[in-house]
Structures are given as structure tokens and as C-alpha cells.
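[1] Return atomic coordinates for the entry below.
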Amino acid sequence: MARGTRDEEFSEYVAQRRTQLRRIAYLLCGDVHKAEDLVQTALMKLYVAWHRVQREGNIDAYVRRILVNSGIDESRRPWRREEPGLDGLDPVMAEGLAVEDRRALIEALASLPLGQRRVVILRYFVGLSVDETATDLNCVPGTVKSQSARALARLNDMLTAQFRAVGGHR
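    Presented below is the predicted three-dimensional model:
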């Protein structure tokens, strides 16, 4: 395959998926700048392995796995243990929830343990099945199910408590 064709195919893939990759990365790390770094890292690694990954046929799963693994690697670095972002400069979520609700959801998601947060993002944001999530995270489906159940219960508890604290009547 000619280099020009490889570059064109890679560029087309990036143009189609970049926004989704940024969203996934943001949900993983909670900071727009770190998310962009994760996406860049993932795309560099994908470019190097482009022929192999394209031949195997599941490019999206490969990139998601890179994002998750790179996010873990970055979170372990001591200089990454800082407070995320500046108020008002983090990206805005899609319309549908009030600003307060979006903020509460992002904060609740960020408070989950990393394993639970990864499962929630892949299962409910990306929309993967239990088996696909297990493959991406290199674990068994039972782990995905248990992490998902714990995460959803914890999110429900946190968001319900916060809703009651601000005077909601659901």
C-alpha cells in the first residue's frame, strides 16, 4: 500500500472519529487539556500500527483500548496529580441537561474509582456491549457487570443525595 493511501485512509478515520475520541478521553480524565493529550497519544500509536489494525478490522476498539490504557498510565505519573481544568474553560456537554445537572453528573463520574468510570464510559457513553467492554478492558464479562452495577448504584446514590440537598422532589 502506498504511503499516500495510508495517510489518506488514516486522515479520513481521524476526521470521522476525533470528536468522539475527545469526548471519551474527557470522560476518562475530566480535563479538556489532558483529554487532548490522550487523543494525540492514541492517534500516534494508531498511526504506527495502522496496517495491522486495519487488517484486523476493529480500529475503534483498538483506539478505545489505547485511550483507556494511556489514561491509566498518565494518571499514575506524579505530575498529573493536580486539580483538573479552570472553571469555565472545560468543554460544554451536549444540550439536554441543565448546567447544574451536567456538572453534578461529571463530578459524580469523576469521583468513581477508575475501573468503574472506565466501564460506565465504555458501556453507557460509547454504547458497547458487556463483551465488547470486557475485550477493550482486557477483563472478563463478569468484571464488567459487577463494576457497572457498583458504579451505577454509586452514581444513583450521589446524584439522588445531591438532588435532595438542593430541594428536588422526584
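[2] rest of the way, CA atoms for contacts and neighbours
    Fine.
[3] Past the longest helix seen in the chain, which element shows up next along the chain?
    Across the chain, the longest stretch assigned as helix under DSSP state H is helix 3-29. Going down the chain from helix 3-29, the next helix or strand is helix 32-48, by DSSP states H and E.
[4] One more, so I can put them side by side:
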Amino acid sequence: MRQSEEGVFREFAEARMGPLFRSACLLTGGDTHFAEDLVQDTLGRMYAVWGRVTRLGNPAAYAQTVLVRCYLGHRRRRSAGERPSDTLPDRADRDPGDSALRMTLLDALRGLPPKDRAVIVLRYWEDRSVTETADALHVSSAAVRTRSTRALARLREQLGSSIGELTAR
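    Below is the predicted model:
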């Protein structure tokens, strides 16, 4: 990679690291260590093909796709024997109600299968269309619609009325 391309990649990586990390946290159900690993793996893969990526025209969208594929690939490997803890470390938050809502949502997301979680994160957190989500996951649009409908129903079952209590504050 030439010096100028490396500088452009460095700027891209610095600008996208935060959004990639937030998406990775949602995908991993709040496991920040795994999320950091996913972001580093994503940026490493992006660096390896940076010349081709810049010709595509939208490196940010490509990075999100790579992130989701890294996540799903890790979940498919049998060697992924580490299990996340049920509790997250204590953190100081400004708004305890917001913290409770976030924790409740992360717990509910953690209860979804990996592919369903990926569909929910791409469709509703990343605000991608059904077609973009289908392309990112290499599935049909019908599969995305079906997965999102079923995943949302599971989330509603898991959250029940507790989400209303948390948002009413």
C-alpha cells in the first residue's frame, strides 16, 4: 500500500472505529472485549483489500458488512469456546434509567440466535433496508423479513411489559 493510501485508510479507520464498535457491541450482546476483537479483525481485513474497497465507493457500508460477517464467522467456528459472563462490569452512567433500559435491551438481544441478532442490528440499529441486509448476510430478502419478524416477536416476548416501565421514566 502506498503512503497516501495508508494515510487515507488511517483516517477512515479513526472515523469509523466508534460506529463499528457500537454495532459490534450490539451484535455481541454487550461483550466489549469480543466487540473490540471484531472491530480489529474488520479493520485488518479492510486494510488488506483497501485499494479495491475505495473503488467500490462506500467503504463505510463495506466495513459494516465485513463486521457482521466476522461476527457470524466467529459464531460458526467450533473453536469459539469462550462463554461471556452473565454480568457486565460496573460502569458509571449519567442516567440510571437509560442504563437499565440499555442493559435490558442488551440482555434481550443476547437471547436471540446470532443470525437473528445480526438481522435486528442491521435493520434497526444500522437502519439498512431489507435488500441491503440481505446482501450483507448473503440471504434472500424474504429470509430477512421472516427473521426480523420472528426476532422482534421473541424480543417482545422476552421484554414483555418491562420495557414500558423503563421507558416511562
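[5] for the longest helix of the first structure, packing partners?
    Other helices and strands packing on helix 3-29 of the first structure, by 3 or more C-alpha pairs under 8 Å, 6 or more residues apart in numbering; DSSP states H and E, are helix 32-48, helix 50-56, helix 59-76, helix 99-111.
[6] rerun at 6 Å
    Where contact means 3 or more C-alpha pairs under 6 Å, 6 or more residues apart in numbering; DSSP states H and E, helix 3-29 of the first structure is packed against helix 32-48.
[7] quick one: secondary structure of the nearest residue to residue 109 of the first structure once chain neighbours are set aside?
    Residue nearest to residue 109 of the first structure in three dimensions, not counting chain neighbours: residue 117, with 6.4 Å by C-alpha to C-alpha, 6 or more residues apart in numbering. Here residue 117 of the first structure is recorded as helix under DSSP: H, G, I helix; E, B strand; the rest coil.
[8] If you drop the residues flanking it in sequence, what lies closest to the residue nearest in space to the middle of the first structure?
    Against the mean C-alpha coordinate of the first structure, by C-alpha atoms, centre = their mean, the closest residue is residue 24 at 3.0 Å. Leaving out its chain neighbours, the residue that sits closest to residue 24 of the first structure by C-alpha to C-alpha, 6+ apart is residue 121, at 7.0 Å.
[9] Can you report how many residues lie near that neighbour?
    20 (other C-alpha atoms under 10 Å).
[10] One more: residue 38 of the first structure?
    When neighbours are defined as other C-alpha under 10 Å, residue 38 of the first structure has 26 of them.
[11] With residue 14 of the second structure instead?
    If you count neighbours by other C-alpha under 10 Å, residue 14 of the second structure ends up with 9.
[12] and it, what is it in contact with?
    For residue 14 of the second structure, the contact set (C-alpha atoms under 6 Å, 6 or more residues apart in numbering) is empty.
[13] Alignment lookup: it to the first structure.
    Under the alignment (TM-score structural alignment), residue 14 of the second structure pairs with residue 15 in the first structure.
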